[in-house]
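*Asks:* Provide a 3D model corresponding to the input given below.
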Amino acid sequence: MKETVKKKMVVLTGAGISAESGLKTFRDADGLWEGYNVYDVATPEAWGRNPALVQTFYNERRKQVLEAEPNDAHRGIAKLESQYEVTVITQNIDDLHERGGSSSVIHLHGIITRSQSDLNPALTYPIEGWELRMGEYCELGSQLRAHVVWFGEAVPMIEEAARICAEAEVFVLIGSSLAVYPAAGLIDFVPRHCPKYIIDPRIPEVRNRSGIIPIAENAVAGVRTLLKRLLPEGSTSA
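*Replies:* Coordinates of the predicted model:
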């Protein structure tokens, strides 16, 4: 019997999907991230001015991530792998997609559960527990910092993500306002004929409206709706 070839699905996720696991975003109404101005804790300049503050900030965020649990939206995306070849591209720095069961995840902005060399960002290491201390060094003798892309830094995975989006046969956007570039521009690489599901209470403006299928719900409810549309009956409970 000939094996069925699965369609390529690309799922691009933003902060909205992790918010339902209790993780906040600096895009909250007050413009702060857990009480901090992002430019004081999430730029190379901030690291240069006060590395201990930046390290403490990301230690606190890492602790929150490790205490959080994947929600039904994360688990629902993993369920789609039964019928599709799914690649998740996430703007989030948590590991909830992996813990939710997804097998192919690209982290555009890094992942907080790893550290990286201050001299060579290609040198990354797993972090045991939640705390990364000042005085912990990479093999080059440089201080380790969170493996997170800060404002003003290049996004190393963006070209690979654009290539994957250009090959999409089904595209899903979840929990993103499409306000942060270059990630927001990835939808422009998706083929015009490809169906594009957008899950968010406030559907963002998209330059090319061709193929847009809006689902104006939060991530968990929206993914549940998506599963009912895309998976066979009886396999849709997230």
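
*Asks:* only C-alpha atoms from now on, for both contacts and neighbour counts.
*Replies:* Will do.

*Asks:* residues of the helix ranked longest in the chain that come out buried?
*Replies:* The residue-count maximum for a helix in the chain (DSSP state H) belongs to helix 51-67. By 16 or more other Cα atoms under 10 Å, the buried positions in helix 51-67 come out as 51, 54-59, 61-62, 64-65.

*Asks:* and it, what other elements does it pack with?
*Replies:* Contacts defined by 3 or more Cα pairs under 8 Å, 6 or more residues apart in numbering; DSSP states H and E place helix 51-67 against helix 38-41, strand 110-117, strand 144-148.

*Asks:* quick one: the ones you listed as a markdown table, columns for mean neighbour count too.
*Replies:* Converted to a markdown table, the helices and strands packed on helix 51-67 look like this (neighbours: other Cα atoms under 10 Å):
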| stretch | mean neighbour count |
| --- | --- |
| helix 38-41 | 18 |
| strand 110-117 | 23 |
| strand 144-148 | 25 |
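
*Asks:* another sequence for comparison is provided below:
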Amino acid sequence: MKNLVFLTGAGISAESGLKTFRDANGLWEGHDVMKVASYEGFQQNPELVLDFYNQRRRQLLTVHPNAAHKQIAAFQKDFNVTVITQNVDDLHERAGSKHIIHLHGELLKARSLVEDHLIYEWKEDILIGTTNSKNQQLRPHIVWFGEAVPEMQSAVSVVEKADILVIVGTSLQVYPAAGLIDYASNAQQIFYIDQHPADTKYFNKNIHIIAEKATKGLPVLNQLLGY
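*Replies:* Purely as a prediction, here's the structure:
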């Protein structure tokens, strides 16, 4: 089986009703992203940051995978599929995808503020005073701006082995995630599905653009791959 690798971003989850990371004016739900998505922001106003992610977590529990998530999972019948996602939701998991790398963390997990390797499944609110058994404050298991991306090397290794790389629903503006394309040296085909695709000339790759939202673009990909 060929190795089929997907790199997914906010656009695929937006079709399930989740808000995209930020709108045109650089705000996320009315907040400066650095105030709710950085460790400095957390230090300055932990209640604001925790409440922000509590709201995101509650919303996530009300939505469902869409046809694009399900189509990606369906490719597992014919390919070795790995999904590398910039999204912090669990919609790929719920759609049935088995091999998923979360670059930016997972909203339905929490971790210790003291020992970041202590990670817990988490669906409830996190408040000041929400602690683990060691009495350590918990925080969202999210990679904030300025923090290391622990799964990056795993993602690089997967992309290096890709026979086919498919980018779905991402602006290709967030690094280091966007830089993963540079490692697709063995990929025989690269596809980019996005309603408003970014300029790809800087990547020096032959990229087939499908200018559609994910739910419409993935059936086109299915046909192009002959399935």
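
*Asks:* do a quick rundown of the strands in structure 1.
*Replies:* Along structure 1, counting by DSSP state E, strands occupy 7-13, 84-90, 105-107, 110-117, 124-126, 144-148, 170-174, 196-199, 212-215.

*Asks:* so can I have CSV of these showing distance to Y36 of structure 1?
*Replies:* Output for those, formatted as CSV (distance: least, Cα to Cα, whole Å):
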stretch, distance to Y36 of structure 1
strand 7-13, 23
strand 84-90, 23
strand 105-107, 23
strand 110-117, 17
strand 124-126, 26
strand 144-148, 17
strand 170-174, 26
strand 196-199, 28
strand 212-215, 32
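
*Asks:* need the contact list for the residue mapped onto D89 of structure 2 from structure 1.
*Replies:* Under the alignment defined by TM-score structural alignment, D89 of structure 2 corresponds to D94 in structure 1. By Cα atoms under 8 Å, 6 or more residues apart in numbering, D94 of structure 1 lies in contact with 65, 111-113.

*Asks:* okay, which residue is most central for structure 1?
*Replies:* Central residue of structure 1 (Cα atoms, centre = their mean): T90, 2.3 Å from the mean position.

*Asks:* residues of stretch 17-34 of structure 1 that come out buried?
*Replies:* Buried, per 16+ other Cα under 10 Å, within stretch 17-34 of structure 1: 17-18, 20-21, 23-25, 33-34.

*Asks:* quick one: which of the buried residues of helix 51-67 of structure 1 is nearest L230 of structure 1?
*Replies:* Closest approach to L230 of structure 1 among these (Cα to Cα): V65, at 29.8 Å.

*Asks:* the closest one matches what in structure 2?
*Replies:* For V65 of structure 1, the residue aligned by TM-score structural alignment is L60.

*Asks:* kindly provide the distance from that match to T8 of structure 2.
*Replies:* 17 Å (Cα to Cα, to the nearest Å).

*Asks:* if we can go back for a sec, okay but the residue nearest to the centre of structure 1 is in contact with I111, surely?
*Replies:* No - under the criterion of Cα atoms under 8 Å, T90 of structure 1 makes no contact with I111, lying 10.0 Å away.

*Asks:* ok, L53 of structure 1 to A42 of structure 1 distance?
*Replies:* Taken as Cα to Cα, the span from L53 of structure 1 to A42 of structure 1 is 10 Å.

*Asks:* same question for P182 of structure 1.
*Replies:* Following Cα to Cα, the distance that separates P182 of structure 1 from A42 of structure 1 is 17 Å.

*Asks:* out of those two, which sits in the more crowded spot?
*Replies:* A42 (20 against 14; other Cα atoms under 10 Å).

*Asks:* now stretch 152-168 of structure 1: which residue numbers in structure 2?
*Replies:* The aligned range for stretch 152-168 of structure 1 is 146-162, by TM-score structural alignment.

*Asks:* buried stuff in that stretch?
*Replies:* Buried residues in stretch 146-162 of structure 2 (16+ other Cα under 10 Å): 149, 152, 155-156, 158-162.

*Asks:* and of the residues you listed, the nearest to L221 of structure 2?
*Replies:* Using Cα to Cα, those come closest to L221 of structure 2 at A162, 16.2 Å.

*Asks:* how near is the closest residue to K70 of structure 2 other than its chain neighbours to Q59 of structure 2?
*Replies:* Nearest residue to K70 of structure 2 in three dimensions, chain neighbours excluded: A95, at 5.1 Å (Cα to Cα, 6 or more residues apart in numbering). Here A95 of structure 2 is placed at a distance of 17 Å from Q59 of structure 2 (Cα to Cα).
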